[in-house]
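Enquirer: Using only what follows, build the 3D model:
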Amino acid sequence: MKKQRENLIAAVKKSEEILEDKRGLQIADPSKNSVAGKEIELAANEVGYQDLFDNMPNGCVYYKVLLDEAGSPVDLLYMKVNSAYEKNIGRSLSELIGRRVTAVFQELTGKDFPCMETYLNVALSGEPVNFTQYFDQQDKWYSISAYSPQSGFVVEISEDTTEQTKAESERRERERQVALIERVASLGTLAAGVAHEINQPLQALKIMADSMIYWYDKGKETSVEKVIENCRKISVQAGYITSIVEWMQDSVNKAWSDSPEEVDVKKMIQRVLILVQERLRANGIQLRENSCDDFLMVWGDSRRLEEIVIIILVNAIDSFVSIDQAAKEIRITTSCVENSAVIEISNNGPAIPDDIIGKIFEPFFSASKSGTKLGMGLAIVKSVVNAHNGTIQVFSSHQQVTFRIEFPLYRQSV
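Expert: This is a model prediction of the structure:
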């Protein structure tokens, strides 16, 4: 750092000498001084550059670095500014040229100037920078580039990006609101399924408890072994309810944060199956799994990925309710196809009619005539799949409905 400062001091002094020499040459008679003639020629060429500088659409400033007695850069001096910069900050040329930045912006001192420290570092290191800066006084955003054309000087080129920045901010806010609506709708859909999952073990608990109370009221003695056996069953069912509630709590807590991570597809599916196992059993549905040997990792929100699998499975379970069918089967298959992790969820329930299959991913579309479903389930599935850069397709034939989901495989860089 000390060496950089020494070089900077020397460069500033040298620049001042050169400028002074040029002033002397411009006064001299060109016919008696060939060097002066070249200077006039260069000056003529500079007219074109000056015109370009003055009329460029972006603000441009040429600063000189000012040093303190210890040789440390402390301030910037306006050397040149163009019309766009004058317009951007609302100051005239006479208010800027030859004045310190801290004198122009008197409400700011030293390094409190938003870009001061950055520019001084550019002067010391010679490394150009690009950044975005918000200025409170103007309520504007600027995209700024700064570089040092020669040691001791800094050039700033700024573009007013306020409109673009505000538009981008509004777009993100709209996306956040849409995501929030989707999350609320998703949680509503899941809540209905969770209520059913909890109701099954609760009914089992009530039956066992009522049975013991009934025989006690009848004066019938029950063996300790039988009571212990029932207590074990009650403990199992209570544990099942606890796991469902904990999963729902985690899902709600993660609803308000973006927390992408590595997700093991097969383990994710296993967690989901624990949540729906009682519902499958109650409806007499046989679950078959066919997992590939490949290590399937994707990048995303594990809870949201679990949700879409739950929604598809619950829809498959519900599809069997309206039919009298002896063999009911749901099959889950995982595979690796090129650079994609593939999940296929199939059931041998009724086919999806041709006039409906093209609409099932539309928000608020529901084939249910009961009016109890909002029709957001598969719309949420589609949205989550898209958010994870995946694709989803549905195929339907006689007693075979298959949802095929593909996600890009996540591979860690070595």
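Enquirer: make it CA atoms for all contacts and neighbour counts henceforth
Expert: OK.
Enquirer: Okay, strands next: where are they in the stretch 251-400 of the chain?
Expert: 261-264, 286-290, 297-300, 329-337, 340-347, 391-397, 400-408 (DSSP state E, counting those that start in this stretch).
Enquirer: so the second one versus strand 329-337, what angle?
Expert: Our comparison of strand 286-290 with strand 329-337, counting by axes from the mean of the first three to the mean of the last three CA atoms, to 10 degrees, yields an angle of 10 degrees.
Enquirer: can you pull the buried residues of strand 286-290?
Expert: Residues of strand 286-290 classed as buried: none (neighbour count, 16 or more other CA atoms under 10 Å).
Enquirer: other SSEs contacting that strand?
Expert: Under the contact criterion of 3 or more CA pairs under 8 Å, 6 or more residues apart in numbering; DSSP states H and E, strand 286-290 touches strand 329-337.
Enquirer: Which strands and helices lie in contact with the strand it packs on?
Expert: Packing partners of strand 329-337 (3+ CA pairs under 8 Å, 6+ apart): strand 286-290, strand 340-347.
Enquirer: quick one on the thing from earlier: what's the most buried one of the strands of the stretch 251-400 of the chain?
Expert: Ranked by mean neighbour count, the strands of the stretch 251-400 of the chain are led by strand 340-347 with a mean of 22 (mean count of other CA atoms under 10 Å).
Enquirer: got the angle between that one and strand 391-397?
Expert: Going by the same axes, to 10 degrees, strand 340-347 makes 30 degrees with strand 391-397.
Enquirer: contacts for strand 340-347?
Expert: If you take CA atoms under 8 Å, 6 or more residues apart in numbering as the criterion, strand 340-347 is touched by 265, 296-298, 312-313, 316, 328-336, 399-409.
Enquirer: and the angle for it with strand 400-408?
Expert: Using the same axes, to 10 degrees: strand 340-347 against strand 400-408 is 160 degrees.
Enquirer: Quick one: distance of strand 340-347 to the chain centre.
Expert: The chain centroid and the centroid of strand 340-347 are separated by 26 Å under CA atoms, centre = their mean, to the nearest Å.
Enquirer: now do stretch 157-165
Expert: 23 Å.
Enquirer: what about that stretch, start to end distance?
Expert: Terminal residues of stretch 157-165 lie 18 Å apart, using CA to CA, to the nearest Å.
Enquirer: Quick one: residues in contact with that stretch.
Expert: In contact with stretch 157-165 (CA under 8 Å, 6+ apart) are residues 58-61, 85, 88, 140-146.
Enquirer: Can you give me the buried ones in it?
Expert: Neighbour-count burial for stretch 157-165 [16+ other CA under 10 Å]: Ile157, Ser158, Glu159, Asp160, Thr161, Thr165.
Enquirer: And this one, please, so the two structures can be compared:
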Amino acid sequence: MVNKIKEFDLDSQWYFTTLKSIGDAVIATDKEGKILFLNSVAESLTGWLSNEAVGLPLEKVFNIINEETLEKVENPVSTVIKTGKVVGLANHTLLINKEGKKIPIDDSGAPIQNEEGDIIGVVLVFRDISERRQARRTILKAEEDYKKLFNSMVAGFAHHKVIFDDNGKPIDYVFLEINPAFEKFTGLQKDLIIGKKVTEALPGIVDSDFDWIGYYGEVSLTGERKSFEQYFEPLDKWYSVEVYSSEKGYFTVIFTDITRIKRTEQELKNSERKYREAYNRGQFYKDLFAHDINNILQNVLSSVDTILLANEKPEGKDISDDMLKTITEQVNRGAKLVSNVRSLSEIDDAKIVLGEIESFNFIEKAVKYVEECYKEKNLKITIDAENRSYNVIANELILDVFENVLINAVKYNDNTEIEIIIKISKEKKDKRNFTKFEFMDNGIGIQEERKQNVFERTNRKSFNGMGLGLSLVNHIISKYEGHIWVEDRVKNDYTKGSNFVILIPEVT
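Expert: Presented below is the predicted three-dimensional model:
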């Protein structure tokens, strides 16, 4: 502020009123730095009345020091007189008033010039900045507290801006701010992702099953606050997320890493499942031995008793021969039952190793075994195959599969001649190549309502044979990642026999 006046004429009502009415403190001095005028605000801040201060050196009334060093600050009047320019006080300046009270101020000094441009004095304008300083401290303290809170948050925090295409569809979002917990939970560093798109920082997000970009984009548009738990494929982690939007097109997430909790829950579920499986298995074997083995022993004992009684009769030899056949059948039945139990327990207790198996050889072995076990029956088993080369992904348990299916076909057949046709071919299912085995018999067949549960281990009606054998077959085929089902040999007429169909993955 440069004032060009002819002389100091403080009696002039206009100048006096103007200086007196200014809201800041005003002190006017001559060019020697002696006070000519104080307004009421200057009186209040300095503690000096105008009639006391007029004529005194400025330093006496306007005593200023540096807040940090407590050293005196150069009189601004001297600087203005030397430079002829407007000057301001340095930051952190304190005014020591008449009572010794220190008041933080800022000010400016400007030369007063006459019409010839000569400096005839200086006017100082200053103000108490205590409230402003306190407000600034309050703001800085709040910012510091917020920063501490932000950085010490247990939950991850991230603020984003959504990117939309021309049709208003969210296609990406940009990281604007994250906290240290975000870095900890995600492994992403702040200086590497701030300002970047999520598709750049985490390219795999576009292939996720969950539409993260679309979900967050919707929140940024609707402002609806949402909470959810979701697996994040790109980082292989589970998060509990709360998302909200305080401004359209922007969203904020607060989240915690719940991966350990989710995995613990899954482990508990697996443990519970294994416990139930073990319990059910124990009950199954208990019932199995209590029922099937007991029946076998009862049949053997009954046959022995019949032989002993037959020895006293003329036709005893024929009766004994029949009973010996029965005993042989029951012994074979018991041996197969024990073999099946052993195979089933081995599958349950260990991970089986698969490899390349020539299945045709095992088909022939199974046929030979069944023919040996049922010599007294009229069996006609034929194999229908284009060649002998059918390599599948399996192991030696495939023999149990073929034997049990064949035994089942023999046991549940009341015909004088038991006919079984084994057809081997190739089939493609779900874009995978399989070898297809069909066991077609002329037995009693299986009613439609029983076809779905015939392979279940817990089928009580099956304890006299079918259940365990077919349960074992089903279990083995599932380990092979194959398929098994039963259908009518003649469509829609189960009384004409069954066709057990098995698909085992082909070696490629």
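Enquirer: And the TM-score between these chains?
Expert: The TM-score (TM-score structural alignment, normalised by the length of the first structure) is 0.43; 234 aligned residues with a CA RMSD of 5.1 Å.
Enquirer: name the element Tyr78 of the first structure belongs to?
Expert: Tyr78 of the first structure is part of strand 73-81 when elements are defined by DSSP states H and E.
Enquirer: And Ala146 of the first structure, by the same measure?
Expert: Going by DSSP H and E, Ala146 of the first structure is part of strand 140-147.
Enquirer: What is that strand packed up against?
Expert: helix 116-125, strand 129-135, strand 153-160, helix 162-217.
Enquirer: Count the residues that sit near Ile476 of the second structure.
Expert: Using other CA atoms under 10 Å, Ile476 of the second structure is surrounded by 22 other residues.
Enquirer: where's it relative to Lys423 of the second structure, distance?
Expert: Ile476 of the second structure is 20 Å from Lys423 of the second structure, by CA to CA.
Enquirer: Format the helices and strands packed on strand 140-147 of the first structure as JSON lines; extra columns: distance to Gln286 of the first structure.
Expert: Below are these laid out as JSON lines (distance: least, CA to CA, whole Å):
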{"stretch": "helix 116-125", "distance to Gln286 of the first structure": "66"}
{"stretch": "strand 129-135", "distance to Gln286 of the first structure": "58"}
{"stretch": "strand 153-160", "distance to Gln286 of the first structure": "63"}
{"stretch": "helix 162-217", "distance to Gln286 of the first structure": "17"}
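Enquirer: Can you show me the strands along the stretch 1-150 of the second structure?
Expert: Going by DSSP E, counting those that start in this stretch, the stretch 1-150 of the second structure shows strands at 3-4, 25-30, 35-38, 63-66, 87-88, 93-96, 102-113, 119-128.
Enquirer: tell me which of the contacts of stretch 157-165 of the first structure is nearest to Ile356 of the first structure?
Expert: Trp141 (48.8 Å; CA to CA).
Enquirer: For the helices and strands packed on strand 329-337 of the first structure, give me JSON lines that also has distance to Gln249 of the first structure.
Expert: Formatted as JSON lines, these follow (distance: least, CA to CA, whole Å):
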{"stretch": "strand 286-290", "distance to Gln249 of the first structure": "26"}
{"stretch": "strand 340-347", "distance to Gln249 of the first structure": "26"}
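Enquirer: Tell me which of these sits nearest to Ala10 of the first structure.
Expert: Between Ala10 of the first structure and those, the tightest spacing by CA to CA is seen for strand 340-347, at 60.3 Å.
Enquirer: in which helix or strand would I find Asp287 of the second structure?
Expert: Here Asp287 of the second structure, judged by DSSP H and E, is contained in helix 259-288.
Enquirer: how about that helix: buried residues?
Expert: Quick answer for helix 259-288 of the second structure (16+ other CA under 10 Å): Thr259, Arg281, Phe284, Leu288.
Enquirer: To what extent is Ile356 of the first structure buried, counted in neighbours?
Expert: A count of nearby residues for Ile356 of the first structure, using other CA under 10 Å, gives 12.
Enquirer: Report the separation between it and Ser396 of the first structure.
Expert: According to CA to CA, Ile356 of the first structure and Ser396 of the first structure sit 11 Å apart.
Enquirer: Likewise for Ile308 of the first structure?
Expert: For Ile308 of the first structure, the distance to Ser396 of the first structure equals 19 Å [CA to CA].
Enquirer: just Ser158 of the first structure next, same as before
Expert: 57 Å.
Enquirer: excluding its backbone neighbours, what's nearest Ile381 of the second structure?
Expert: Counting by CA to CA, 6 or more residues apart in numbering, the nearest residue to Ile381 of the second structure once its immediate chain neighbours are dropped is Ile420, at 4.8 Å.
Enquirer: do Thr326 of the second structure as well
Expert: Using CA to CA, 6+ apart, the closest residue to Thr326 of the second structure is Ser303 (7.1 Å).
Enquirer: quick check, the one you found in a helix?
Expert: Yes: counting by DSSP: H, G, I helix; E, B strand; the rest coil, Ser303 of the second structure is found in a helix.
Enquirer: list the contacts for it?
Expert: So Ser303 of the second structure contacts Met323, Leu324, Thr326, Ile327 (CA under 8 Å, 6+ apart).
Enquirer: what's the spacing between it and Lys411 of the second structure?
Expert: Taking CA to CA, one finds Ser303 of the second structure at 20 Å from Lys411 of the second structure.
Enquirer: And for Pro505 of the second structure?
Expert: Counting by CA to CA - Pro505 of the second structure and Lys411 of the second structure are separated by 29 Å.
Enquirer: ok, the two, which is more surrounded?
Expert: Pro505 (23 against 14).
Enquirer: does that one count as helix, strand or coil?
Expert: Three-state assignment for Pro505 of the second structure (three-state DSSP): strand.
Enquirer: what number of residues lie near the closest residue to it other than its chain neighbours?
Expert: In this structure, Pro505 of the second structure finds its nearest non-sequential neighbour in Phe434, 4.4 Å apart by CA to CA, 6+ apart. By other CA under 10 Å, 25 other residues sit near Phe434 of the second structure.
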